[in-house]
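# Got a sequence here, can you model it:
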Amino acid sequence: MEREAMEFDVVIVGAGPAGLAAAIRLRTLAVEKGNDLSVCVLEKGSEVGAHILSGAVIEPRAFDELIPDWRDKGAPMDQPAGDDRFLFLTQGRAIPLPAPPQMHNKGNFIVSLGNVCRWLAEQAEAMGVEIYPGFAAAEVLFHDDGSVKGVATGAMGVGKDGQPTEQFEPGMELHAKQTIFAEGCRGSLTKGLMSRFNLREGVQPQTYGIGIKELWEVDASVHKPGLIEHTIGWPVPSDVYGGSFQYHFGDNMVAVGFVIGLDYKNPHLSPFDEFQRFKTHPAIRPTFENARRVAYGARALAEGGWQSIPKLSFPGGVLVGDTAGFLNVPKIKGTHTAMKSGMLAAEAVFDHLTADKAGAAGGYQEAVQASWLGQELKKVRNIRPSFKWGLWGGLGYSALEAYVFRGAMPWTLGHHEDHAALKKASECPRIDYPKPDGKLTFDRLSSVYLSNTNHEENQPCHLTLKDDTVPTRINLAEYAGPEARFCPAGVYEFVEDQAGAGQRLQINFQNCVHCKTCDIKDPTQNINWVVPQGGDGPNYPNM
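Next up is the predicted model:
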């Protein structure tokens, strides 16, 4: 069946903070200039916010620029940041440290980023933006000259065997003069664009972390509205970049999570189990002992910063937000930077379209570099890569940067590919994790249940393998099957082959929370994450 096509001036892939900010800024400019610009946003989640996961503490600077009267319009940012705490954990102690200057949160807000995106979507629709949730952009379309023509959504009703079922519906083509890719971290379409247009030439490799988060309803006696607490140290060893967050907000709600850099070396390490173990610390346990866990999720984070930002524009399209890597790692914030990138991209795209030009939207990269976004990221560019010297080396260097050089050093430290950091299992100590107690610590499957994840079972697996033999022949034999540990959702497990040929990899794609960790950390880069049917995946409430 032929696909139908719809025409727009601009198509935006992804209804996260960057994509929605771009949409709102485009329509604002269109109204100001009397230009009836048509803007469409595609969102692979079942609704806007369904796939959004962040800590989250928001710096409102981008909101002030995008929607100056956001307070009067009822933006869901009701919990002002309060006390900042920064702790170094040993196995039995919590040692207070002075919070680095980048982690001071006066004037910021603790929020559910999913709810913020739902509100942004309402503002965008009120301005004439068309938003289509439940439609996953599965393919980039190109003109004969090689420029981006738009995107196509994936077909619905395709069976496991790849053949159409009775419910088959072909995808829809969305053609645009410019396409803005706001897919979030490790976007599946962005990966192809990086290769096709050589967007990473001359920049450092992107490096990533995995963030795992739970939402708890705690006893009023331990709830401290506005409290922001971060920790480093235990339970991860000093050669692993990682730390925790706790944010108290709302009606006795606490967002708690752990972030681990995906450049860790030991294949026996499990980020999920490290997070569960963290909650047993004597300084952490009391908050959650008489509490109820209500939500769970996980998401990869682009941590490379300034030196890892690729070329941002190409014929027919631009990259914005975390798909390009605008997270400020020392601040542990990326919403304000993602939104600013979307706004700057919108301005470049608008100027490009009103000038009736073809090709790439010029000026966007330069605008990023000249803006407070570029200045902010450039100033802290060396802090994350300094932790290649371990926890103490990284802390020492970061202090030197923050208090002496203040971002003005003449050098730039480099990154490396995360998957290449993994050592062979025989070179690393095993890690024995305690069994979950079901009250404070949990297993993967009960956690995935709280993410409201659902995938229609009769569809092709969206976690594709370039070579089916690699998981057992290389990953299991040499790295002890790290897929079963770096995935926070129990998607990958090695089981006995029914034919008696040893173990085989079983992919439980129904559990996938779309964190993209497998696509990043697989040591052989054999796993390729692509979008499932539109609307499938997690349905995060208040995350």
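# all contacts plus neighbour counts: C-alpha atoms, from now on.
OK.
# mind checking the SS state of the nearest residue to residue 274 once chain neighbours are set aside?
Here the nearest residue to residue 274 in space, its sequence neighbours aside, is residue 235; by Cα to Cα, 6 or more residues apart in numbering that works out to 6.4 Å. Put simply, residue 235 is coil when judged by DSSP: H, G, I helix; E, B strand; the rest coil.
# Could you check how far the residue nearest to residue 133 when sequence neighbours are not counted is from residue 518?
Across the structure, with Cα to Cα, 6+ apart as the measure, the residue nearest residue 133 apart from its sequence neighbours is residue 43 (4.5 Å). Taking Cα to Cα, to the nearest Å as the criterion, residue 43 is separated from residue 518 by 22 Å.
# Likewise for residue 265?
As for residue 265, its distance to residue 518 is 15 Å (criterion: Cα to Cα).
# and these two? which has more neighbours close in?
residue 518 (25 against 19; other Cα atoms under 10 Å).
# Distance from the chain centre to the helix or strand harbouring the more buried one, please.
Following DSSP states H and E, one finds residue 518 within helix 517-521. For helix 517-521, the distance from its own C-alpha centre to the chain's C-alpha centre is 12 Å (Cα atoms, centre = their mean, to the nearest Å).
# Show me what it is packed against.
Using 3 or more Cα pairs under 8 Å, 6 or more residues apart in numbering; DSSP states H and E as the contact criterion, the secondary-structure elements in contact with helix 517-521 are helix 483-486, strand 527-529.
# redo that, cut-off 10 Å
Contact here means 3 or more Cα pairs under 10 Å, 6 or more residues apart in numbering; DSSP states H and E; on that basis helix 517-521 packs against strand 208-217, strand 292-302, strand 463-465, helix 483-486, strand 527-529.
# Now the second one, please; I'll put the structures next to each other:
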Amino acid sequence: MERDVMEFDVLIVGGGPAGLAAAIRLKQLNAELNVCLIEKGSEIGAHILSGAIMDPQALTELLPDWQAQGAPLDTPVTEDRFVFLSAAGSFQVPGFMLPECFQNHGNYIISLGNVCRWLGQQAEALGVEIYPGFAGAGVLYNDDGSVKGVVTGDMGVGKDGQPGPAFQPGMELHAKYTLFAEGCRGHLGKQLEQKFNLRNGADPQVYGIGIKELWEIQPDKHVKGMAMHTAGWPLPNDTYGGSFCYHYGDNLVSIGYVVGLGYSNPHLSPFEEFQRYKTHPQIRAMLEGGKRISYGARAISAGGLQALPKLIFPGGALLGDDAGFLNVSRIKGSHAALKSGMMAAEAVADALAAGRSADELTSYPQKFRESWLYEELHRARNFKPWMSKGLYMGTLMVGLDQVVFRGKAPWTLHHTADHLKLKKAAECAPIDYPKPDGVISFDRLSSVFLSNTNHEEDEPCHLQLKDPAVPMKINLPLYDAPEQRYCPAGVYEVLKDDTGNPRLQINAQNCLHCKTCDIKDPTQNINWMVPQGGEGPVYPGM
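From the prediction side, this is the model:
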């Protein structure tokens, strides 16, 4: 079909911190550059979800006057707590025993969505063209195989795959360089890794799922600036994970749970573990009398330095969590995303100034190798592998690695892909989760409602099964259909058909775009595709 074509010097796919930092840095370096950024959410920040505590180092490098410009970093961390939970009790680690990675002096509790909205305003003021509601559906290539740009998704396609009465074809966006900053498990980034063999020599990426709620609590229970993390209950000791609880703003609490997607028991439900965690006496006491405002979930790239792919390919580069720039030991990625975007932008600006286009931006990985970010990720590289060996062993070895060796141990541990770690259901004990009380703990559907998620009902399902028979032939008998439990939004249900046989129903309209199904499915049969632009959650202040 005929598509409209737009040409740019630089195209950026994704309006998170990495993409926005790249756009801003490009215009700082050369105001004449024609820079376009597309974002699949309905607005900048709509799909952004993070804990979040921000280290302002990269932001200060990008915009030194961010405080004077009104950046929404207004709650400095004033107290760190790390607590080991048991079913009824707790033990707080003394402050002097906290590893450096859990110390947040000089950092800020933020809404990353609001920070991105502010960054978007800074980018537009510099002349960046920002188009929210446009999803990058496919990569375009030049005749020589280099990346030419992307095509945005068609709008108004019916469930049958045919154009409807409101059909609008997507546009071709061409650029001399295209930067991919889609976030964790980027749909296009995954394709680029395969096409250009970017993972040759790298560990498989490993992930966690972060499930978050925003609460407004009673003023007398609010400790503004307090950052608390927990480990232990309710997860079994052999399963990686823990909680975060950040007090900021006007009586707001950002509370959530992270579960490593390398867990082995297919009966485990990260969503239910989070709901159960909130019933702990210490957590319940804090939340009682408060109001849950919002809910969301997002996968997290947790593989660290050894799981980073090759960052560049002819015509473009991977930025931020599209590559895996997250320091899992610090539970922080926004500063790393900002820094990666800045380094890629500098490499692009240098290439364009030299009259080059559509080649490999070799100075980008070189800049990374010489940066403070590389040093930081190198220190943290063994945290996730050690903690994946269990709470007690992991805590002991992380203490040795981070306190004794200060991250410079003469070894690097490696990863196994998450989907390979799931055991058969018959080998694992079922888990009896308590029913939600509707006050502190909740069900999936009432939670999804608070995410403001919306997808058109009459459109193709963006959760594609490579083989439609696999869920009932393999996943159900062998793993008790784990997609029912690892999805935090109730997208996957096993129902009975008219003859009484089980069938998989996909409620794609509930999808939070967390990408967990694309990661954890044991047969790798689910492929997450972008739906129409502008669809999905609309997170307020997440």
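# ok so, going back, the residue nearest to residue 133 of the first structure -> the second structure?
Correspondence of residue 43 of the first structure to the second structure, assessed by TM-score structural alignment: residue 39.
# I figured that match was touching residue 15, is that so?
Yes - with contact defined as Cα atoms under 10 Å, residue 39 of the second structure and residue 15 form a contacting pair (5.1 Å).
# The two: which is more packed in?
Of the pair residue 39 of the second structure and residue 15, residue 15 is the one with more neighbours under other Cα under 10 Å, namely 33 against 27.
# and the more buried one, how far is that from residue 111 of the second structure?
Using Cα to Cα, one gets 15 Å for the distance from residue 15 of the second structure to residue 111 of the second structure.
# same check, this time on residue 290 of the second structure
As for residue 290 of the second structure, its distance to residue 111 of the second structure is 19 Å (criterion: Cα to Cα).
# So those two - more neighbours on which side?
In terms of neighbours (other Cα under 10 Å), residue 111 is the more surrounded of residue 290 of the second structure and residue 111; the figures are 25 against 19.
# ok, the more buried one touching residue 48?
Yes - here residue 111 of the second structure reaches residue 48: they are 9.0 Å apart, a contact under Cα under 10 Å.
# what touches both of the two?
Counting by Cα atoms under 10 Å, 6 or more residues apart in numbering, the shared contacts of residue 111 of the second structure and residue 48 are 117, 540, 541, 542.
# Format the residues you listed as a markdown table; extra columns: distance to residue 86 of the second structure and secondary structure.
Supplementary listing: those in a markdown table, determined by distance: Cα to Cα, whole Å; DSSP: H, G, I helix; E, B strand; the rest coil:
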| residue | distance to residue 86 of the second structure | secondary structure |
| --- | --- | --- |
| 117 | 39 | helix |
| 540 | 33 | coil |
| 541 | 31 | coil |
| 542 | 29 | coil |
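# ranking those by neighbours, who comes first?
Sorting those by how many neighbours each has (other Cα under 10 Å) puts residue 542 first, at 26 neighbours.
# coming back round to it: can you say which of the helices and strands packed on helix 517-521 of the first structure is nearest to residue 137 of the first structure?
Proximity to residue 137 of the first structure, assessed across those by Cα to Cα, is greatest for strand 527-529 (13.2 Å).
# what's the average distance of the closest one to the second structure?
Superposed on the second structure, strand 527-529 of the first structure shows a mean distance to its aligned partners of 0.1 Å (mean Cα distance after the TM-score superposition for the first structure).
# Residue 434 of the second structure: which element?
Taking DSSP H and E as the definition, residue 434 of the second structure sits outside all helices and strands.
# give the contact list for the closest residue to it other than its chain neighbours.
If you skip the residues right next to it in sequence, residue 434 of the second structure has residue 276 as its closest partner in space, 7.4 Å away by Cα to Cα, 6+ apart. Counting by Cα under 10 Å, 6+ apart, residue 276 of the second structure makes contact with 233, 234, 235, 270, 433, 434, 435, 436, 440, 441, 442.
# Show me what secondary structure element comes after the strand or helix carrying residue 276 of the second structure.
Secondary structure from DSSP H and E places residue 276 of the second structure in helix 270-277. Towards the C-terminus, the helix or strand next in line after helix 270-277 of the second structure, according to DSSP H and E, is helix 281-287.
# what's the mean deviation for that next one versus the first structure?
Superposing on the first structure places helix 281-287 of the second structure at an average distance of 0.8 Å from its equivalents, by mean Cα distance after the TM-score superposition for the first structure.
# for that helix, which positions count as buried?
Along helix 281-287 of the second structure, these residues count as buried under the neighbour rule (16 or more other Cα atoms under 10 Å): 286, 287.
# And stretch 425-442 of the second structure, by the same measure?
So for stretch 425-442 of the second structure, counting by 16+ other Cα under 10 Å, buried means 425, 440, 441, 442.
# Then stretch 153-160 of the second structure?
So, applying 16+ other Cα under 10 Å, buried residues of stretch 153-160 of the second structure: 153, 154, 155, 156, 157, 158.
# likewise stretch 290-305 of the first structure?
For stretch 290-305 of the first structure, the neighbour count (16+ other Cα under 10 Å) marks 291, 293, 295-305 as buried.
# Would you format these as a markdown table with distance to residue 73 of the first structure included?
As requested, these are arranged in a markdown table below (distance: Cα to Cα, whole Å):
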| residue | distance to residue 73 of the first structure |
| --- | --- |
| 291 | 33 |
| 293 | 31 |
| 295 | 28 |
| 296 | 29 |
| 297 | 29 |
| 298 | 30 |
| 299 | 30 |
| 300 | 31 |
| 301 | 30 |
| 302 | 31 |
| 303 | 33 |
| 304 | 35 |
| 305 | 33 |
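# Give me the longest helix you can find in the first structure.
Among all segments of the first structure classified by DSSP state H, the helix with the greatest residue count is helix 335-354.
# That one: how far from the chain's middle?
What separates the centre of helix 335-354 of the first structure from the centre of its chain is 20 Å, taken as Cα atoms, centre = their mean.
# What of stretch 446-459 of the second structure?
Using Cα atoms, centre = their mean, we find the averaged C-alpha position of stretch 446-459 of the second structure to lie 19 Å away from the chain's own average C-alpha position.
# what separates the closest residue in space to residue 40 of the second structure that isn't next to it in sequence from residue 456 of the second structure, distance-wise?
Among residues not flanking residue 40 of the second structure along the chain, residue 135 sits closest, at 4.1 Å (Cα to Cα, 6+ apart). When Cα to Cα is the yardstick, residue 135 of the second structure and residue 456 of the second structure sit 15 Å from each other.
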